[in-house]
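Return atomic coordinates for the entry below.
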Amino acid sequence: MVTATTPLETELLRLAGSVPDPELPVLTLAELGVVRAVRLRGADAVEVELTPTYTGCPAVEAMALDIERVLREHGMREIAVRTVLSPAWSTDDITAEGRRKLREFGIAPPRMRTAAEPVPLELGPTRTRQARTESVDCPHCGSADTELLSRFSSTACKALWRCLACREPFDHFKEV
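Below you'll find the model as predicted:
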């Protein structure tokens, strides 16, 4: 739920959302879906609500500083970036454009799920070939013939996979 009510709040929301994600600079914060609201608190004061991808996300401070810098450059003197944990961020918050950019960047985007569909959690061997219904399509060649190499990759929100068709490794943004 992204909120802005005045034309200036809409513009400030656009500016805050245009900030690149510090861990995935191919995506903006709007495409990632973490900027939730912008509220004016005076002629040159604004509050921005930011929901991290997970509670302990180390990039929140960098995001907040980058948002503050961009909004200061556009005339805001007082900027408060507030972390909001409810409602929790979900991979469903990533925009279609964000998913496209992840795929082009070589990261398999998270699968879309319905609100009633739970995110599966499986414990077992690290290296597993997934059943066809649970495969992650390779962002390089599109093959569904892939295997999980590690449940964690360069960041906690990604897993490391390998395509068995083109043999390329790739990250998959986990569903949350």
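
going forward, measure contacts between C-alpha atoms and count neighbours the same way
OK.

Report the central residue of this structure.
In the chain, the C-alpha nearest the mean C-alpha coordinate belongs to Leu32, at 3.5 Å (CA atoms, centre = their mean).

can you pull the contacts of that residue?
21, 93-95, 98 (CA atoms under 8 Å, 6 or more residues apart in numbering).

Tell me the one of these nearest Asp66?
Relative to Asp66, the closest of these is Asp21; by CA to CA it sits at 9.3 Å.

where's the closest one relative to Glu78, distance?
Distance of Asp21 to Glu78, given as CA to CA, to the nearest Å: 22 Å.

one more, for comparison:
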Amino acid sequence: MGETGTMTSFSPSTGVRRTGRDPRPDPGWCRPVEEGQRAYRAAASVVDPEIPVVTIEDLGILRSVEVDGDTAIARLTPTYTGCPAVLAIELAVEAALRDAGFEPRVERVVSPAWTTDWITPEGREKLRDYGIAPPAKASNSIRALFGETEVACPRCGSGETARISEFGSTACKALYRCEACHEPFDYFKCI
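As a prediction, the model looks like this:
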């Protein structure tokens, strides 16, 4: 708890939440909110080591950041349990929070499981600009679950594409080829 007996939490879905044990008005109420936002921004700036153009916020991996005194607690949900980048991301978040002046703590949250639906619109656009086709359909689509997905080429926009391999540069991506421009590209699979 901070000096006033309060704790702040910040997440993109809930915003800032202030809870406290001290019922008296807190004359410094802005400081905890600013600290929570500063901690969140620091963690949110961490880029994915496998796709360096998107942040963990863009991918929806960062669930929340809570500030308790000098400690910032970041909650992350890995894209999948066996993802080799999980430890690298957690260490990068710790470093970012430490650089921002906090004592870092990272907690791995596995429920609910991450889904490609959590990728932000900005993240999808960044993937496309980088040459990776973002997930085409909602993760709960029966067609997406069985790999019957129409994928547009991120380079020319053509829908005339063919899957070359179920696995691309990483396990969460499939390798496709555009029949119009003949370029290969990764497709971020629906999960």
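
Would you mind telling me which of Asp21 and Glu78 of the first structure has the busier surroundings?
Asp21 (21 against 16; other CA atoms under 10 Å).

which residues touch the aligned partner of the more buried one in the second structure?
The alignment partner of Asp21 of the first structure in the second structure, by TM-score structural alignment, is Asp48. For Asp48 of the second structure, the contact set (CA under 8 Å, 6+ apart) comprises 54-56, 85, 89.

From Arg75 of the second structure, how far out is Asp48 of the second structure?
Counting by CA to CA - Asp48 of the second structure and Arg75 of the second structure are separated by 15 Å.

for Glu107 of the second structure, same thing?
Distance, Glu107 of the second structure to Arg75 of the second structure, by CA to CA: 5 Å.

and those two? which has more neighbours close in?
Between Glu107 of the second structure and Arg75, counted using other CA under 10 Å, the more crowded position is Arg75 (21 against 14).

isn't the more buried one right next to Ser111, touching?
No: the pair Arg75 of the second structure / Ser111 is not scored as a contact, 11.4 Å apart, by CA atoms under 8 Å.

can you give me the helices in the second structure?
Applying DSSP state H to the second structure gives helices spanning 30-44, 86-99, 121-130, 142-145.

Which elements pack onto the longest one?
Same thing as helix 30-44 of the second structure. Helix 30-44 of the second structure sits against strand 6-11, strand 15-20, strand 62-68, strand 71-76, helix 86-99, with contacts defined as 3 or more CA pairs under 8 Å, 6 or more residues apart in numbering; DSSP states H and E.

buried set for the second one?
When burial is assessed from 16 or more other CA atoms under 10 Å, strand 15-20 of the second structure yields the following buried residues: Val16.

The longest one too?
Buried residues in helix 86-99 of the second structure, counting neighbours by 16+ other CA under 10 Å, are found at 86, 89-90, 92-98.

Can you lay out the residues you listed as TSV showing distance to Arg155 of the second structure?
Shown next, in TSV, are those (distance: CA to CA, whole Å):
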residue	distance to Arg155 of the second structure
Val86	29
Ile89	28
Glu90	32
Ala92	31
Val93	32
Glu94	35
Ala95	35
Ala96	33
Leu97	36
Arg98	38
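
Pretty sure Tyr173 of the second structure sits against Phe188.
Just so we're on the same page, residue 173 of the second structure is Lys rather than Tyr. Yes: applying CA under 8 Å, one finds Lys173 of the second structure in contact with Phe188, separated by 4.5 Å.

thinking again about what came up before, now the second structure: which of the contacts of Leu32 of the first structure match?
Retained in the second structure (both residues aligned by TM-score structural alignment, their matches' CA atoms under 8 Å) from the contacts of Leu32 of the first structure: 93-95, 98.

If any of those residues are buried, put those into a ChimeraX selection.
The ChimeraX command for the buried members of these (criterion: 16+ other CA under 10 Å) is given here:
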select :93,94,98
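
end-to-end on stretch 10-23 of the first structure?
End to end - CA to CA - stretch 10-23 of the first structure spans 25 Å.

residues of that stretch that come out buried?
So, applying 16+ other CA under 10 Å, buried residues of stretch 10-23 of the first structure: 10, 12-22.

out of the residues you listed, who's nearest Ala4 of the first structure?
Using CA to CA, Thr10 comes nearest to Ala4 of the first structure of the buried residues of stretch 10-23 of the first structure, at 5.2 Å.

sorry, back to before: looking at the second structure, name the residue matched to the residue nearest to the centre of the first structure.
Using TM-score structural alignment as the criterion, Leu32 of the first structure maps onto Leu59 of the second structure.

With that, I have no additional questions.
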